[in-house]
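>>> the sequence isn't on hand, but the structure is:
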């Protein structure tokens, strides 16, 4: 067979770059090119000894290029599509030539990608199953602006980065290739020749699927064409998620909520039945899932994600995750995802030094490295990185009908000196500690999310007193819908774990939260963080013998549900699991067989039902006008009482807490109106495992002032209890 003189094809160094996997513009050489009106085809396959272009059954041999093994060239008449036939060592194979296909990304994509304003980034980048130029296949695109060369690799090309070098799209920094015949389920990575010569294999930053850990490749997933049936929920969502609605959230780590045969975690489709039914029956309004974006390390619980656009394969593929969301919506439940834009892990297949440079992160560790978590910090000041994160938030809201995002570790994003000593951080341009770039990113994310997806909610886990977290962006706020009240959580848990004899000295911990309770739209969180790493379960935190532990916990839950603020409870705590959370197992469902644990479960269910049925307990959760102290100063007896108000015409509610193990008979308390009041909740009721002491379900407030109120009643306050009274006849108010 004749050999082609490499000089006839151009610069020999360029050809050597192709065969050596160093050339960054293979489409300029490989594939079909017309010369003098005749089609010439150049092909590269390092495993082939012979190569031909096939037009139907007719073979058109391609000649080897001298000195460049695997490189072939020849004339192929006509214009119809051809296949490449390779031969070597008695084997023969037919493949489509990826280099005969033109680009997929259009000029508008290119413009928006270059500008860093492509709000539907996932529609341009990542792996998309499609038909292009009449051929079914998958289009791949990735941002790697400083790479010398980017290749698509997988089983389809023996993971050989020389075979499918991608097309560089000008100044955008994006590389793309259409792979004919490649379908859903194919595993792939990008092999990147970095800016300084290093070679790395990276998962797709915008990939929609991934292999089961510990394998680290991305997987082609077709996320188009899901048949949603949640239209009623989506139409009503705007009303269900307002700050004047009852929001009670069940926080779930899907991997340890329930285990199945062989110890495997529940699947998305199983959760669509079991978890949804349970949360609905318990009266929660929302399910909040710990991060489900793909993550390599089980022990991170998802808080160190690598695949921000891929629902973790641990529980099933993307459409099955949609099944879970769809089922929740049909049951009247919202779904909130924990979202982690604050940091990312250093796993070599992830974003770290993605194109050989600090692309997604800061180069300087004083800005780009989290000392607490050994993770990297996004460079929020880079337009493309900011766009990547914002588009990811919009992706979950749009593609998966997610109702809310709870943003993790916001405080670490807001402050450049977060958990750093002097000299370990770089001040902002004004010499201060605020991270202006992160603030802009969060504001823009919230503005676009609320603007483009009606009725959604965003929630900040923010542990400092940064002002205006849940205030609108146009008023200088961060634009979140809600904020976790970490101060309330820390203070009240510190109080309730103390022996009641010492509580009088810490009374302020139960009242201090009301000094700022209406400065933000707060959620009261008893989250996973409070029942792990040696902190013990909620039940284990309580003082006293077994009966007192349960009584304390019941009283605390009553206090929480009666307190201003939306509610969040982590799984297992709704039935007073005794052991702290273990992500490698499942929550202790067997405990419900114990009457005391089952009784707490009944209490939480009833608290949720009462909360939803009583506007005074939720309508003004975020307004000072909805709250008034009746008794805030009785530290000596550890008694608290307050008034909750709803809208016009809604009956008032009075909440009374006794945090000592002493029964108080004839305890006079002020009421806002005389007349009948129903005792709608008593955490000491026998059905909840208590002593059955109380006020027989009803009291009558008599005229005559007490505690600054115009009426009063003499109550029986059971030990370690919370009582809630609701005005029986609001027309006399």
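Cool, the structure landed. Since this is a predicted model, take the numbers as computed values, not measurements.

>>> going forward, measure contacts and count neighbours with C-alpha atoms only.
OK.

>>> the stretch 451-600 of the chain: helices as residue ranges?
According to DSSP state H, counting those that start in this stretch, the stretch 451-600 of the chain carries its helices in the segments 486-496, 500-503, 508-511, 538-541, 546-562, 595-613.

>>> just send those helices back as TSV, with distance to residue 282 too.
Supplementary listing: these in TSV, determined by distance: least, Cα to Cα, whole Å:
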stretch	distance to residue 282
helix 486-496	22
helix 500-503	30
helix 508-511	27
helix 538-541	18
helix 546-562	14
helix 595-613	5
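
>>> in which helix or strand does residue 714 reside?
Residue 714 belongs to strand 709-717 when elements are defined using DSSP states H and E.

>>> ok, residues contacting that strand?
If you take Cα atoms under 8 Å, 6 or more residues apart in numbering as the criterion, strand 709-717 is touched by 630, 658, 663-674, 693-695, 699-706, 723.

>>> show me the contacts for residue 411.
When contacts are counted by Cα under 8 Å, 6+ apart, residue 411 is found next to 418, 461, 462, 463, 464.

>>> which one is residue 69 nearest to, not counting chain neighbours?
Once its chain neighbours are removed from consideration, residue 69 has its nearest residue in residue 46; the separation is 6.5 Å (Cα to Cα, 6 or more residues apart in numbering).

>>> then this one, side by side with the first:
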């Protein structure tokens, strides 16, 4: 195919070989070739001197312009003055910046963070010997098996003929285009190996994207926002294992909806700064965890089918708006965790699936590359470019958005080749087993990179199996996560609390079993969004009994969670006793706070957060067996549990007692370790929590009477369906 035909059909693989300037010093001939669809006349101007060099010529009806000029010295940089049927405009020829374009791929394979520093749309200043540098955008995209890639956007009327990109030896396509600034909309027009057109693709490393129907990428300036959270970042490197961590899990689109009169579908990032941050602060949570904010096409996926991993969703505003939200969280003492989804991605045409007509990002064999549960593609965890892409993305959120933690979704689906697959539907590893060694090594690399480069940050695994050492360092043979969700505790305890109290004595082991493995990992105790959706009912509606008993069960269970070793996570709505299960298309039922029951539940969560943060015994040794001791875990007949939480060196001791039946217990003996005074610091049956107000002593004196294998005891009245926290005062 002739060159002009290649250019006309957007099939030119190496435009730098044909377009732009050349200079022959032996003959002093300066040649320029340009491809300018729609142009009628093209003049060349030396940008340093402002002098006209001459005009380019073309064959009649051709968009290919060229000319040779006799010059002693070639211009350092030139521009075109282009006339078409309707206008005249100036254009700095992008094909004179070959070296600057190739710069994008010189370092990208050397370190993961170079992916987001070199690829995508990078705003650059071209130092070419003029008084002022030329502002431009450098584009680079990985499409190794494409036959041609063109940059399209508003700037060229989405015409794939105008800006063909250059293929490099590494499979990246590059081009530097002067005059394209932040805010410009763009995509890539890609032809597969046979020259067939693919759906226009959004930038895999795009930093900002529009919503349906365009899904266009938008050039974005990461240096424009001025952060004000230096004080937070300085203190954020404190040992997180010994700090209180009470996480409020939030879906930004449904935490609160704007008034219908506003005309808005969602609260923006800045609206949430005004509404959500003060609420989290007032409730005493230490961290916010956001369901995925990476750009995603379908609201019903809640963000767990992401397409733009490097772009915060524009549903709620601009990237700077999201930075402002995180910044304000930090200035108010709140850490920000985001859900991160490296396990899979959807098949949407503008996304990563079969990006250049081949499986660039996903495993080719559907037995590894297709997820049957979520009808989505699975990343090829063994391909180096994919590994760099994912590790870079983890670093990107901590680096550019100051995120404090990544909660990694669906880790189990990554670890096991036979996850949700029957025999014959999966491919064993080289040893014949079901572990995905490629995914395991990827997660280890990601965790090493995050903790080495950003010591203040943390990673948290949602991993639902007993895979060993998930939250242990890589040098110990672990996956390297900082924390792991305790899914076993969540399922067992919810199964237990859903039982009628009269049957709980037959299921006592379910509420105690978690302590068998409580210190095998650094656990977070989650009551997450997954437990209050898809017919599972709200946390309140999981509770048995009448209206009062449901609320009492919830309060007792919540307090038991705060007494149990492990950091805490609660999904939005739990803290007000929402009656309906979560619906992503509507708001939390905030109107329920008109009623005393829900006011009481909310007040309890507020007080539990305060108690948990204020008493080191309840958080300092969350992940060490020396901070916990059973007082009595065998009282199945009465369904009563009592335990002791201790701070380092046993400087503080807090006793937690839960009565999981509606039967009050007068003169109940509790074994204690020390003579002296004891004080009740929280009672979930208190009237301020909509409890019964059963009379309980607030101060107690230890008796010289051994009990529960302890040398002393205290006598107390134990309310129905209630948890008590009692501190040793000395």
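Cool, the structure landed. All figures in this text were calculated on a predicted structure; none of them were measured in a lab.

>>> mean shift between the strand holding residue 714 of the first structure and the second structure?
After superposition onto the second structure, the mean distance of strand 709-717 of the first structure to its aligned counterpart is 1.1 Å, using mean Cα distance after the TM-score superposition for the first structure.

>>> hang on, the residue nearest to residue 69 of the first structure in a strand?
No - the secondary structure assignment for residue 46 of the first structure gives coil rather than a strand, going by DSSP: H, G, I helix; E, B strand; the rest coil.

>>> that one corresponds to which position in the second structure?
Residue correspondence, TM-score structural alignment: residue 46 of the first structure in this structure matches residue 37 in the second structure.

>>> in strands only, show me the contacts of strand 709-717 of the first structure.
Secondary structure assignment by DSSP state E places 630, 658, 664-671, 699-706, 723 of those in strands.

>>> got a quick PyMOL command for the buried subset of the residues you listed?
Selecting the buried subset of these in PyMOL, with 16 or more other Cα atoms under 10 Å as the burial test, is done by:
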select buried, resi 630+658+664+669+670+671+699+700+701+702+703+706+723
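
>>> ok so, going back, out of the contacts of residue 411 of the first structure, which one sits closest to residue 252 of the first structure?
The shortest approach to residue 252 of the first structure among the contacts of residue 411 of the first structure belongs to residue 461, at 16.0 Å (Cα to Cα).

>>> roughly how far does that closest one sit from residue 403 of the first structure?
17 Å (Cα to Cα, to the nearest Å).

>>> okay, these two: which has more neighbours?
Looking at residue 461 of the first structure and residue 403 with other Cα atoms under 10 Å, you find the greater number of neighbours at residue 403, namely 28 against 20.

>>> how about the helices in the second structure?
For the second structure, applying DSSP state H gives helices covering 3-8, 98-106, 114-118, 230-235, 269-283, 319-331, 366-369, 384-401, 411-415, 437-453, 487-497, 508-512, 547-563, 596-614.

>>> name the residues of the shortest one that are buried.
Across helix 366-369 of the second structure, burial judged by 16+ other Cα under 10 Å covers 367, 368, 369.

>>> residue 187 of the first structure maps to what in the second structure?
Under the alignment (TM-score structural alignment), residue 187 of the first structure maps onto residue 185.

>>> separation between its match and residue 8 of the second structure?
The separation that residue 185 of the second structure has from residue 8 of the second structure, given Cα to Cα, amounts to 23 Å.

>>> rebuild the helices of the stretch 451-600 of the first structure as TSV, extending it with mean neighbour count.
Written out in TSV, the entries for the helices of the stretch 451-600 of the first structure read as follows (neighbours: other Cα atoms under 10 Å):
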stretch	mean neighbour count
helix 486-496	19
helix 500-503	17
helix 508-511	18
helix 538-541	23
helix 546-562	23
helix 595-613	20
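
>>> right, and those helices - which one's nearest residue 520 of the first structure?
helix 486-496 (12.0 Å).

>>> mean offset of the closest one relative to the second structure (after superposition)
Helix 486-496 of the first structure sits 0.6 Å off on average (mean Cα distance after the TM-score superposition for the first structure).

>>> which residues sit against that helix?
For helix 486-496 of the first structure, the surrounding residues in contact (Cα under 8 Å, 6+ apart) are 461-463, 503, 506-507, 509-510, 513, 524-526, 541-543, 552, 556.

>>> who's more crowded, residue 185 and residue 8 of the second structure?
Neighbours of residue 185 of the second structure and residue 8, each counted by other Cα under 10 Å, are more numerous for residue 185; the result is 22 against 18.

>>> contacts only, for the more buried one.
Remark: with contacts taken as Cα under 8 Å, 6+ apart, residue 185 of the second structure is in contact with 153, 154, 155, 216, 217, 218, 219.

>>> ok, now which ones touch the second one?
Neighbouring residues of residue 154 of the second structure by Cα under 8 Å, 6+ apart: 184, 185, 186.

>>> any idea which of those residues is the one closest to residue 263 of the second structure?
Within those, distances to residue 263 of the second structure taken as Cα to Cα reach their minimum at residue 185, with 25.3 Å.

>>> could I get the full set of strands for the stretch 51-200 of the second structure?
Secondary structure of the stretch 51-200 of the second structure by DSSP state E, counting those that start in this stretch: the strands cover 52-58, 64-70, 78-83, 88-92, 120-126, 134-142, 148-153, 166-167, 172-178, 185-191.

>>> okay, the angle between the last one and strand 134-142?
The one in question is strand 185-191 of the second structure. For strand 185-191 of the second structure against strand 134-142, the angle by axes from the mean of the first three to the mean of the last three Cα atoms, to 10 degrees is 40 degrees.

>>> quick one: residue 450 of the first structure and residue 271 of the first structure, what's the gap?
Here the distance between residue 450 of the first structure and residue 271 of the first structure works out to 28 Å (Cα to Cα).

>>> can you tell me the closest non-neighbouring residue to the aligned residue in the first structure for residue 64 of the second structure?
In the first structure, the residue equivalent to residue 64 of the second structure is residue 71, according to TM-score structural alignment. In space, not counting the residues next to it along the chain, residue 71 of the first structure is nearest to residue 44; the distance is 4.4 Å by Cα to Cα, 6+ apart.
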